[in-house]
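Peer 1: need the 3D shape of this:
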Amino acid sequence: MIRSLKAELVKLFGYSTFWVVIAMHALLFLMVLLIANNATMNLNGVETNVLLSKPYTWGTVAWLASWFNLILAILFIIYVGNDFLFGTFRRSLLDGFSRNQLFGAKLSMLTIFAIYVVVLVSLAAFIATPVLKSTSSLFVSYKYVLVLFVQVIGYLTFAMLFVVLTRNVSLSIILYLLYFALIEPIIRLFLPDKIAAYMPVKIISNLTPMPDFLGIMAKQFSLDQQNVSDSTLNAIRGLNDAPTLIHDVGFAIIYIILFAAVSYYIFRKRDF
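Peer 2: You can find the predicted model right below:
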């Protein structure tokens, strides 16, 4: 396994597209974080910069980082798909690697991608968010960054399923994006709300919402309800009646295991 992982790292780090996409991902996230840190808007008496104050900092940073998960998913599709396209899997098998080693190396690289996101988010937040420069209660709500780790793995295992299934980079990217933006949302329209809430994209993408800001708004409105209609207040309260974080993470992990298991089964049966 170590030998196959080293081979994957050498291959990935020597791939110029990887560095271009990773740099774009990091720069976009940093740019959005800096804008969010310096821009201030007033929404019904609530300043948006409260999003980056304690104890909301890590939840907000994780939410901002989640905007760019699709970039990493597309990169991962290209990375795995190239092994099908250029016959790398076949050559690796001839070089003595087993299918288990090859698939295990892909899972390891997938995990490394997720670790990269956690490191990027943590370092960027420390540098760009003044409130974290104070050492008191530094890691309050850091759990949201750990949830982001699970979310990234969810995005990437789902991406791996598409590329293993189709063995075509372009088709995998198109189907993956269509499923996120069109196919599942349409399917959810025809399902009862209780069932639609458990669809994979719904569960995984909702791991990093904006619950803290909605909670602040609800509290603010509760203190000053004379300026807000009852329908607005009830709508905001309703948005906060989401399933618990542990509940969502649990179902996301189930989907991750399912995606990985199906991908492994297909990978084992594929003729390279």
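
Peer 1: contacts, neighbours, all on C-alpha from now
Peer 2: Noted.

Peer 1: the chain: strands as residue ranges?
Peer 2: 42-43, 46-47 (DSSP state E).

Peer 1: of those, which approaches A235 most closely?
Peer 2: Set against A235 and scored by CA to CA, the strands of the chain come closest in strand 42-43, at 15.5 Å.

Peer 1: ok, and what's touching that closest one?
Peer 2: For strand 42-43, the external contacting residues (CA atoms under 8 Å, 6 or more residues apart in numbering) are T48.

Peer 1: for comparison, sequence B:
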Amino acid sequence: MKRLFSIEWNKVFYNKGTRIFIIIYFIMIILMGITLPNFKPTISGMEVDFIKLGALDFPAIWHNIAWLIGFGKFFLAIIVINNITNEYSFGTFKQNTIDGLTKTEFFGSKIILNLIITLFSSFVVAALVLGLGASFSEKFDLVNGIEFLAGYFVEIFAYIVFAMFLSFLLRKSAFAILSLIVLSIGESILKGVEFFVRFGKTPPKPGEEFTFFTNFLPLNSNSEILDSPSMDIQSLMSGGKLFTPDHIQWEFFGTNVFYIFLFLGLTLFIIKKRDL
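Peer 2: Got it, this is the predicted structure:
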């Protein structure tokens, strides 16, 4: 494992494009951590203070921060796509196998890279939650709500595993990135079509629970693990807190675990069956 890690580290560290996207990701997270406590938009002439509304209170802060940083997963996917497609562009995949690296070991090195990226991103989430929570939360509660960190880990890992699958399938970074965007838009369109077919001109009543079957597609389900933060108007009126504690969507958590194994298996199949 140490050998595989060393090989991947050199490929990532000495690639200019990868370094640029890592820097962009870092800057995005740092700016969010700085601006979030001071972000007070004016809506209908009234200043909205998210801190007073409980956005950075435990345990809701776990959900809010993980959900916000989750939007940066596209940058992490680009890092993975760039790393893998460069193997074909520069011929390093073929050279590695000539030097004695088996296809299974090569595949393992990419899994290690994905795990490191996911662990690193999860560490950033935890650090931001602890820093902001310790500064602005009315009470410090590390354990309650930490399930969102597990949900975030699965969301990011599943997303970049899917990006890895597209990279090996298409071999070109532009094609893989475009496919990721198009598939995401396509699944959203299918969700809209399902809504129209099922409900037509009589949409469900407010508060009525129903399930979109298209939410279980790979990219839709990936975004549903954490879902948007929960807000309760009654809680705002009674206690002054808009953001309320919630739980991750366990059915989508399990669905993404399934997709992780599915796309890892398909990726290994492609690597073994395709010529160098």
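
Peer 1: single out the most deeply packed of the strands of the first structure.
Peer 2: The highest mean neighbour count among the strands of the first structure, using mean count of other CA atoms under 10 Å, belongs to strand 46-47: a mean of 14.

Peer 1: could you give me the buried positions within stretch 1-8 of the second structure?
Peer 2: The neighbour-count check on stretch 1-8 of the second structure (16 or more other CA atoms under 10 Å) flags L4, F5, E8 as buried.

Peer 1: same check, this time on stretch 159-176 of the second structure
Peer 2: By 16+ other CA under 10 Å, the buried positions in stretch 159-176 of the second structure come out as 159-169, 171-173, 176.

Peer 1: out of those residues, the closest to G145 of the second structure would be?
Peer 2: Y159 (22.3 Å).

Peer 1: so who does the closest residue to I216 of the first structure other than its chain neighbours touch?
Peer 2: Nearest non-adjacent residue to I216 of the first structure, counting by CA to CA, 6 or more residues apart in numbering: V46, 8.0 Å away. Under the criterion of CA under 8 Å, 6+ apart, the neighbours of V46 of the first structure are I216, M217, Q220.

Peer 1: scan the residues you listed and report the most crowded one.
Peer 2: When neighbours are counted by other CA atoms under 10 Å, M217 leads the contacts of V46 of the first structure with 20 neighbours.

Peer 1: quick one: contacts for it?
Peer 2: Here M217 of the first structure is in contact with V46, I236 (CA under 8 Å, 6+ apart).

Peer 1: make it 7 Å
Peer 2: Counting by CA atoms under 7 Å, 6 or more residues apart in numbering, M217 of the first structure touches V46.

Peer 1: which residues touch stretch 104-115 of the first structure?
Peer 2: M1, S4, L5, E8, F149, V152, I153, L156.

Peer 1: which positions in the second structure sit opposite that stretch in the alignment?
Peer 2: Counting by TM-score structural alignment, stretch 104-115 of the first structure pairs with residues 108-119 of the second structure.

Peer 1: distance from the matching stretch to the first structure after superposition?
Peer 2: On superposition with the first structure, the mean distance recorded for stretch 108-119 of the second structure (mean CA distance after the TM-score superposition for the first structure) is 0.5 Å.

Peer 1: likewise for stretch 250-270 of the second structure?
Peer 2: Superposed on the first structure, stretch 250-270 of the second structure shows a mean distance of 1.0 Å to its aligned residues (mean CA distance after the TM-score superposition for the first structure).

Peer 1: and the aligned partner of L64 of the first structure in the second structure, how many neighbours?
Peer 2: Structural alignment (TM-score structural alignment) places L64 of the first structure against L68 in the second structure. When neighbours are counted by other CA under 10 Å, L68 of the second structure registers 14.
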